[in-house]
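S.K.: Sequence below, structure please.
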Amino acid sequence: MSGDRRRVLLLGSTGSIGTQTLDVIAANPRRFEVVGLAAGRNAALLAEQAERFGVRATALGAEAAEALVRDVPADVVVNGITGAAGLGPTLAALETGPVLALANKESLIIGGPLVKALAAPERIVPVDSEHSALAQCLASGTHDEVRRLVLTASGGPFRGRTREQLAAVTPAEALAHPTWDMGLMVTTNSATLVNKGLEVIEASLLFDVPFDRIDVVVHPQSIVHSMVEFTDGATIAQASPPDMRLPISLGLDWPHRVPGVGTPLDWTRAQSWTFEPLDEQAFPAVELAKRVGTEGGTAPAVLNAANEQAVHAFHAGRIGFLDILAVVEDVLGAVPRPTGGLTREAVLEADRAAREEADRRLSATP
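M.R.: The predicted structure follows:
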């Protein structure tokens, strides 16, 4: 355990990551103290949380969350905001000094060099289960000894289906994830594997590993959360029952572990873990994300924004499941990329232009 009680500023407190973070904090009151809470729209639950944890500093909305980060001193900022709205709070946390426990992968993906330029070593601690697993495995060797990163994917609700079989799937089926309980956007992204593609971009940025040395393998049991292969042939894996409280706890107090936060594996029970190659024909999102990540600049922002608009259109019944990625690719081909260095303004403009272009194409859909 680290020394003093850690002051925690929690963004996205009413979402899945936020509520589980508060569970960890409530179980460890001597270790963590909540000093600020921010939510997107759920003012009623935010008020309940603030009363429960005795928090005076609260905010509603992404801009208010960014102001909260700049105004409230904290040791760690947990960014559990969903989507591109998390970029401002991410930059604010890195500019003001606390450790950033990052569950908002989009801010790193679209912000890329902007975020990395502010991130001193171990200032960003990933909260995604896969990236937390990679961080734990990477402790087994030096950066020069890493041969490749291997991210695991559950395969989502449509594992094993062909591309033809995916054409008629419904929004309700897309939300029936076999392992994780997540919100609409993340769950749908897990069904298309866009989420895994974004995680590949995130892994490359977090750990400075090129895309040709990052693989994805399907692991339906979701017990092995990711692996690192080293140059001597050893592969180190992090395994635990699926429970986000474990990576959340590491994000709160990295590199220290919080006793009792998760349930260990039961080695007295017979069990099998399986690994399958990713069907890139049925699920091309990972390969697309690698191309976008390699291009860099504002391309990841265009990918993320177009995907968000297409996912909402799918759930509104305006397009089919396979059309989600088709819209994304069309928007990537249509939105121009600015030259020169990446700026926050350029990222936000790319986000706006991509959403506008996606909406234009979606409105033309019969």
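S.K.: Please make it C-alpha for all contacts and neighbour counts, starting now.
M.R.: OK.
S.K.: what about N195, which SS state?
M.R.: Following DSSP: H, G, I helix; E, B strand; the rest coil, we place N195 in the helix state.
S.K.: Contact partners for it?
M.R.: V186, N189 (C-alpha atoms under 8 Å, 6 or more residues apart in numbering).
S.K.: Need the contact partners of whatever helix or strand R7 lives in.
M.R.: Assigned by DSSP states H and E, R7 belongs to strand 6-11. Contact partners of strand 6-11, identified using C-alpha under 8 Å, 6+ apart, comprise 18, 31-39, 65, 69, 72-81, 252-253.
S.K.: count of residues packed around R291?
M.R.: For R291, the neighbour count with other C-alpha atoms under 10 Å is 16.
S.K.: would you list every one of the helices in the stretch 251-366 of the chain?
M.R.: With helices called from DSSP state H, counting those that start in this stretch, the stretch 251-366 of the chain shows them at 285-295, 299-315, 323-334, 344-363.
S.K.: Spell out the secondary structure type for the nearest residue to E66 once chain neighbours are set aside.
M.R.: Closest residue to E66 apart from its sequence neighbours, by C-alpha to C-alpha, 6 or more residues apart in numbering: P89 at 4.4 Å. What three-state DSSP gives for P89 is helix.
S.K.: Could you also give me the structure for this second sequence? I'd like to compare it with the first:
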Amino acid sequence: MTVRVAIAGSTGSIGTQTIEVIRAENEREPGSYVVTALSAGSSVDVVLAQIEELGPEVVAMADEASRQEVAAQAPGVTLVHDASDLVEVADVVVNGVVGFAGLAVTVETLRAGKRLALANKESLIAAGPVVQPLRSTPGAELVPVDSEHCALHQCLRSSAAPEREVARLLLTASGGPFRGRSADDLAEVTVESALEHPTWAMGPKITVDSSTLMNKGLEVIEAHELYGTSYDDIDVVVHPQSVVHSMVEFSDGSTIAQLSMPTMHLPIGYALGYPDRIATPFGRIDWETLGSLDFEPPDRATFRCLDLAYDAGRAGGTAPAWLSAANEVAVEAFLSGKVRWNAIADVCVDVLERHDGVNPTSVDDVIEADQVARRIAHEIVDQP
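M.R.: As a prediction, the model looks like this:
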């Protein structure tokens, strides 16, 4: 059976690696996957090359000028503005859009009763109360693509009754490029050093989030939303080798972990093939050369964003949306040289102190919360 795949964010890290997985699987079994739709912002040359290779039916381009340029050079393709328009022609939608902009794809995929391969954690974090009811839509499936939640998903499959048997979820963190350094050491870090991740090749926003541990904090909120586990039963452990991707501890003291060499191809392939596994062995471990696996607690005093995420998650309502929005603004400001690295957490603290306590009941409520938090964050960042 051929699986029809739509890739939202096709020119980004997740999008291009999804294409690599599909290419590898189709080499093993021709016609296993067909890419029916793509979306991107403004990367015209990359999109045109993807159209030539993959032959999609529909392409969404957020930028008007880029959309017109692609339409002129690819006349046989239907061009649309909104990435959520890709859902209709797919069995599986890979949401690799970066940031809050991925919300529409998440909502429309689940609403349509399709499988969502979710790499865009912000949409679930910001809109958890709105997204959750959509997961009960007949046919809808949410399979996480990031390595930690994919690992939890696999570990939880081993339990016949996870609601009774699971004692604790353990998310592993590489520690990022600044593991072991103090707050004083990090007062003057550069953008270049923040982007030098020791084990993962990711986009700049996610890489900076990894350096602050905000990425792990947002994953804690996502784990709560995905699996319904209490925040008191979700822990983070630093594991610099990034081979153990996460673990589940059960009521009898057993712990089951998912291990593989660090590659996003594996969780992408897991989501594409679910409930089956793909045939290409991405992440296979050479046990003769693996070496040691180390674990340590996170430095919560230096990497304050981790506890900020726990606080926002426990507050509930639109607090996670406010945190996600504030962090996006702060990271953009850091990448552009407007604020220092250690000010990212400060901006988030200042924004959350002004949280209005709203509980969202619609996508519009989430969008409003995002806009309000962004406005406040920009005011803070722009202060002289």
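S.K.: Stretch 222-233 of structure 1 spans what distance, first to last residue?
M.R.: Distance between the two ends of stretch 222-233 of structure 1: 23 Å, counting by C-alpha to C-alpha, to the nearest Å.
S.K.: Name the nearest residue to the residue minimising distance to the centre of structure 1, sequence neighbours excluded.
M.R.: For structure 1, K105 is the residue whose C-alpha lies nearest the centre (C-alpha atoms, centre = their mean; 3.6 Å). Nearest residue to K105 of structure 1 in three dimensions, chain neighbours excluded: E202, at 6.6 Å (C-alpha to C-alpha, 6+ apart).
S.K.: hang on, that neighbour packs against I109?
M.R.: Yes: at 5.8 Å, E202 of structure 1 counts as touching I109 under the criterion of C-alpha atoms under 8 Å.
S.K.: Just want to know which of these two has more residues nearby.
M.R.: I109 (29 against 23).
S.K.: Any buried residues in stretch 109-126 of structure 1, and which?
M.R.: By neighbour count on 16 or more other C-alpha atoms under 10 Å, the buried set for stretch 109-126 of structure 1 is 109-116, 118-119, 123-126.
S.K.: For the residue nearest to E66 of structure 1, give its distance to L9 of structure 1.
M.R.: Counting by C-alpha to C-alpha, the gap from P89 of structure 1 to L9 of structure 1 is 11 Å.
S.K.: overlap in contacts of the two?
M.R.: V69.
S.K.: what's the span of stretch 175-188 of structure 1 from first residue to last?
M.R.: 6 Å.
S.K.: quick one: that stretch aligns where in structure 2?
M.R.: Mapped onto structure 2 using TM-score structural alignment, stretch 175-188 of structure 1 spans residues 195-208.
S.K.: which residues are contacting that stretch?
M.R.: For stretch 195-208 of structure 2, using C-alpha under 8 Å, 6+ apart, the contacting residues are 12-13, 174, 176-177, 194, 211, 215, 241-242, 262-263, 328, 331-332.
S.K.: Next step: these restricted to helices.
M.R.: Among the contacts of stretch 195-208 of structure 2, the ones falling in helices (DSSP state H) are S13, A194, S211, N215, E328, V331, E332.
S.K.: Please report which of those has the highest neighbour count.
M.R.: V331 (26 neighbours).
S.K.: my guess is it contacts A345, does it?
M.R.: No: between V331 of structure 2 and A345 there is no contact, the gap being 9.7 Å when judged by C-alpha under 8 Å.
S.K.: any idea what L149 of structure 1 aligns with in structure 2?
M.R.: In structure 2, L149 of structure 1 lands on L169 (TM-score structural alignment).
S.K.: Its match: neighbour count?
M.R.: Look at L169 of structure 2: counted by other C-alpha under 10 Å, it has 27 neighbours.
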